[in-house]
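Participant: Here you go, sequence then predicted model.
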Amino acid sequence: MGWATDLQDASFRGVQFECTAASTSYAKALSVKQAPYSDDASVEDMGNDPDDISLTAVFTGEDYKTYLDALITALKVTGSGELIHPIYGVMQVFVVSFSDNFDAENVDFCTLNIKFLRNKQDKKQLFIPVKTQTSISTATIIDAPASKLGAFLEKLKLQDSNKLFATVTTIRNSLDQARSYLGLAKQSIEDVLSPATYIVGLVDDVTKLVTFDTNITAISKWRDITNRVQRFEKVFQDTDSTEITQAWRSTQVAAHIAVAQQVIATVRAEMASDEIISFTPVDLAVVRQNTRKVLQQAIDIERISNTFESVSQIQIYKELADQIHLQIQELIETRPPITTAKVPVNCTVHWLAHYLYEDMSRSDEILRLNPDLMNPSLLQIGMELTVYAR
């Protein structure tokens, strides 16, 4: 079996033609670096050049001109088109050049030499695009655990009033301890049998702490708040009630999510008003990593419980991790990518900003990306700094 038995009817953009010759040339894309007056060269293989295809079409008969004109019209259309190669089959190509040839000794006969350049195949979409949520409601995180805790307290109210009193006392004292970790004023719980109310209130109070308009860097302020929220793990350590521990675990997750949402909202607002961005892409990646770590820890603990409620809560945590990833990735990709730059001469950070961006005011941006920079007024030649790509 060979090409003679597998030939296909040649056509371009649906216009068929007889093909008498076909050739394809292949070339490598090589990057050659060579110093003047030197026989040595540094060669780097950059891949393959696109296939160069040559076909010879032939038209005969009294009405050959009709078919010739149809193919020439198809060849003159702008953009890539579908070529059915007589040997290689269907492919996308661009027309490079074509020429017709007439001979006085051959009446009603014409050949057309065509050169094509093969185009890459369109990639099929494998995944459905996911829409990034504008904000995540923390109420959905604690809804199921809080309802379960409420049902547990109602059950104690009917069956064991002494245990109810002890449980209520534990909840009140633990919430006071959590508020002391956050530096919040003590608030009385009007209805301890409605966990959703005071849990949502606590998370809202955490959200109010997340402000980045102080002299402290935004990432430092974020670390301070998340460290205080992390101390929630010390609360309810002595209780043997799975309902309380699951509800409190979801409260801690909700608090971390609320802090992350405030970070995202702050960066979005700064981008919209063209202000200096408080969080660099590296900072945002740290926020994302920390939040995902908290979610993963919660998922691991829920898996140990292996109950119907745990399976449902795990799914909520997984969706949260995905949405947080998408939200922060969207912000990171909005900014130019991070790269490094070498200081070309001894200079100041203002001179370097002008050298890199032709904008001296972006020196503050360089300082935020390089918090360990000791003396911005004396940058040494050869120093490597983290900067935004131009």
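Facilitator: Thanks, I have the structure now.
Participant: Only C-alpha atoms from now on, for both contacts and neighbour counts.
Facilitator: Noted.
Participant: longest helix of this structure?
Facilitator: Secondary structure assigned by DSSP state H gives helix 242-272 as the longest helix of the chain.
Participant: For Asp100, what is the enclosing helix or strand?
Facilitator: Here Asp100 sits within strand 89-103, counting by DSSP states H and E.
Participant: And that strand, what does it pack against?
Facilitator: Using 3 or more C-alpha pairs under 8 Å, 6 or more residues apart in numbering; DSSP states H and E as the contact criterion, the secondary-structure elements in contact with strand 89-103 are strand 81-85, strand 106-118.
Participant: alright, now check it against this:
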Amino acid sequence: MSWSETLLDASFRGVPLDVIDENLQAQRAIAQHGTPYQDGDSVEDLGRGARAFAMRVVLFGTNYEIALQALLAALDTIGPGELVHPIYGSVSVIAYNWSVQHTANRPDYAEVSLQFIEQKPDEPFFKRQFVFVDEASLMLGDEYSWQDGLFDLLASVDSLVADVQGWIGGGWTGLLERALGLPGIGLRLEQLRSQIMGVVSGVVSMAKGDPLSAFDPLVNLAQTPTEIRRAIQDSTPTTSSDLLARGGVPAAVPGASSLTGEAGNAGASLLASARQGQTPSDEALPKAMPADPLAASGMALVVLVITELALSHAQAASVVIEAESEIPTLSPDELESLVNLVRSLIQSAILLQRRLYGIEDALPVIESLRNIAHLVQARARSVILQSPPLILRTVQTPSSLRLLAFRWYSDHSRAAELLRLNPGLTRPYSIPAGEVLRAYAK
């Protein structure tokens, strides 16, 4: 991104500064130890000295004298003060020297050269959080095309995911043919039926839907993925608060008690990672599709459930993110948490399909899922960048959020915004001096 898009409103002791150029200087103290009759010195680093901030600011307009008086009063105040640097953020400094220049051919105009010296050693410096922007993703700036493209991709993946659903649908024909030659076919078929119905019933109950209409999953093969997809879509939250609370992501695969082999454990581990918004653990992933038909069908059920969860949450998150571009209600951290949920679910689905079906067979599904994750992340990033940069501001005197909003922004109604950015604030009506709050730079 351009630095011009992330500049802060500069000020010293609360007096605004219109900076036209700035310069940061720093020097390290060293000790040189020479040895007679030997070339070169041993150089010892004794640490860095205080940083020096030099800048030129301009004052202009009919009332420029009033602004000049305020600036000189701030500079004449003894002791350290807060400098909000346009690039480096808040720094505690001492006003070291300054000069004011007037020119005859520029009335109502003054140029002030300032130099500040950093006052606190070892204070965190330049700790603002910046977001890497892939220039190629800037093409996604058009909101309609992004939304349209996202839902087109969702539809694309919905058709491509037939590779996964095929194992439970027509693909199960081959699985059952393999089972026919094994001993105890009657028992195996009953176990398959029980396993499939256990998962489907669990997903339907998660959606608090009507009981399943009677169907035999071994006869009506195509109805199993249809029932799972419908139930997951019905159980996926549509509000940001419910999505952030992970209301649509179960702690384990529904009906996991009916699954055979390692399918249930693998599903529970992947869903736990998704609820935390973390990258799935490699140890939780199966190495390959099990050879046993019953265990293979259980693993295919896990793939289907997690893939459908990823698709439905990506669609729900896209609607929330698009609404945030119009009326912000979430903090940047909450938007990041929402994207992390979608990313983790999609990554789980991609890794499962890559391990169980092979890269070549699963490539169309993997590519579409990857594109969805990229679009959701790029759009959320652009929404976050619509707001000014976040900085940390220290409350100087006991106050309330409404009073702080007026002091910082001359708009008391932005108290709700400050509360949204500081959800851990328990007493917004009584904030002690010294409290550090997150706030937009302007």
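Facilitator: Received, thanks. Note that this is a predicted model, so its numbers are computed, not measured.
Participant: Please work out which of the helices and strands packed on strand 89-103 of structure 1 is packed deepest.
Facilitator: Using mean count of other C-alpha atoms under 10 Å, the stretch among these with the greatest mean number of neighbours is strand 81-85 (a mean of 19).
Participant: between it and strand 89-103, how big is the angle?
Facilitator: 80 degrees (axes from the mean of the first three to the mean of the last three C-alpha atoms, to 10 degrees).
Participant: okay, strand 81-85 of structure 1 sits on what stretch of structure 2?
Facilitator: Residues of structure 2 aligning with strand 81-85 of structure 1 are absent, taking TM-score structural alignment as the criterion.
Participant: distance between that strand and the chain's centre?
Facilitator: For strand 81-85 of structure 1, the gap between its own C-alpha mean and the chain's C-alpha mean amounts to 36 Å (C-alpha atoms, centre = their mean, to the nearest Å).
Participant: Which strands or helices does that strand pack on?
Facilitator: Under the contact criterion of 3+ C-alpha pairs under 8 Å, 6+ apart, the helices and strands touching strand 81-85 of structure 1 comprise strand 11-12, strand 89-103.
Participant: Ranking these by mean neighbour count, which comes first?
Facilitator: A comparison of these by mean neighbour count, using mean count of other C-alpha under 10 Å, puts strand 11-12 on top with a mean of 20.
Participant: And the helix or strand following it, how far out from the chain middle?
Facilitator: Beyond strand 11-12 of structure 1 in the direction of the C-terminus, DSSP H and E gives the next helix or strand as strand 15-16. The gap between where strand 15-16 of structure 1 is centred and where its chain is centred comes out at 44 Å by C-alpha atoms, centre = their mean.
Participant: remind me, longest strand of structure 2?
Facilitator: Ranked by residue count, the top strand of structure 2 under DSSP state E comes out as strand 89-101.
Participant: other SSEs contacting that strand?
Facilitator: In terms of contacts (3+ C-alpha pairs under 8 Å, 6+ apart), strand 89-101 of structure 2 is packed against strand 81-85, strand 109-118, strand 390-394.
Participant: Single out the most deeply packed of those strands.
Facilitator: Among these, strand 81-85 has the highest mean neighbour count (mean count of other C-alpha under 10 Å), at a mean of 22.
Participant: Touching, Gly47 of structure 2 and Ile30? I think so.
Facilitator: Yes: checked against C-alpha atoms under 8 Å, the pair Gly47 of structure 2 and Ile30 is within contact range at 7.5 Å.
Participant: With distance to Leu352 of structure 1 as extra columns, can I get the helices and strands packed on strand 89-103 of structure 1 in a markdown table?
Facilitator: What follows is these, written out as a markdown table (distance: least, C-alpha to C-alpha, whole Å):
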| stretch | distance to Leu352 of structure 1 |
| --- | --- |
| strand 81-85 | 48 |
| strand 106-118 | 44 |
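Participant: do you know which of those lies nearest Thr20 of structure 1?
Facilitator: Relative to Thr20 of structure 1, the nearest member of those by C-alpha to C-alpha is strand 106-118, separated by 9.2 Å.
Participant: For the stretch 101-250 of structure 2, just list every one of the helices.
Facilitator: In the stretch 101-250 of structure 2, the helices defined using DSSP state H, counting those that start in this stretch lie at 143-160, 162-168, 171-180, 185-206, 223-235, 240-244.
Participant: How about the stretch 251-400 of structure 2?
Facilitator: Using DSSP H, counting those that start in this stretch, the helices assigned to the stretch 251-400 of structure 2 run over residues 263-276, 293-326, 332-357, 359-384.
Participant: okay if I get those as JSON lines plus mean neighbour count and distance to Ile20 of structure 2?
Facilitator: Below are the helices of the stretch 251-400 of structure 2 laid out as JSON lines (neighbours: other C-alpha atoms under 10 Å; distance: least, C-alpha to C-alpha, whole Å):
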{"stretch": "helix 263-276", "mean neighbour count": "21", "distance to Ile20 of structure 2": "45"}
{"stretch": "helix 293-326", "mean neighbour count": "22", "distance to Ile20 of structure 2": "32"}
{"stretch": "helix 332-357", "mean neighbour count": "22", "distance to Ile20 of structure 2": "30"}
{"stretch": "helix 359-384", "mean neighbour count": "19", "distance to Ile20 of structure 2": "27"}
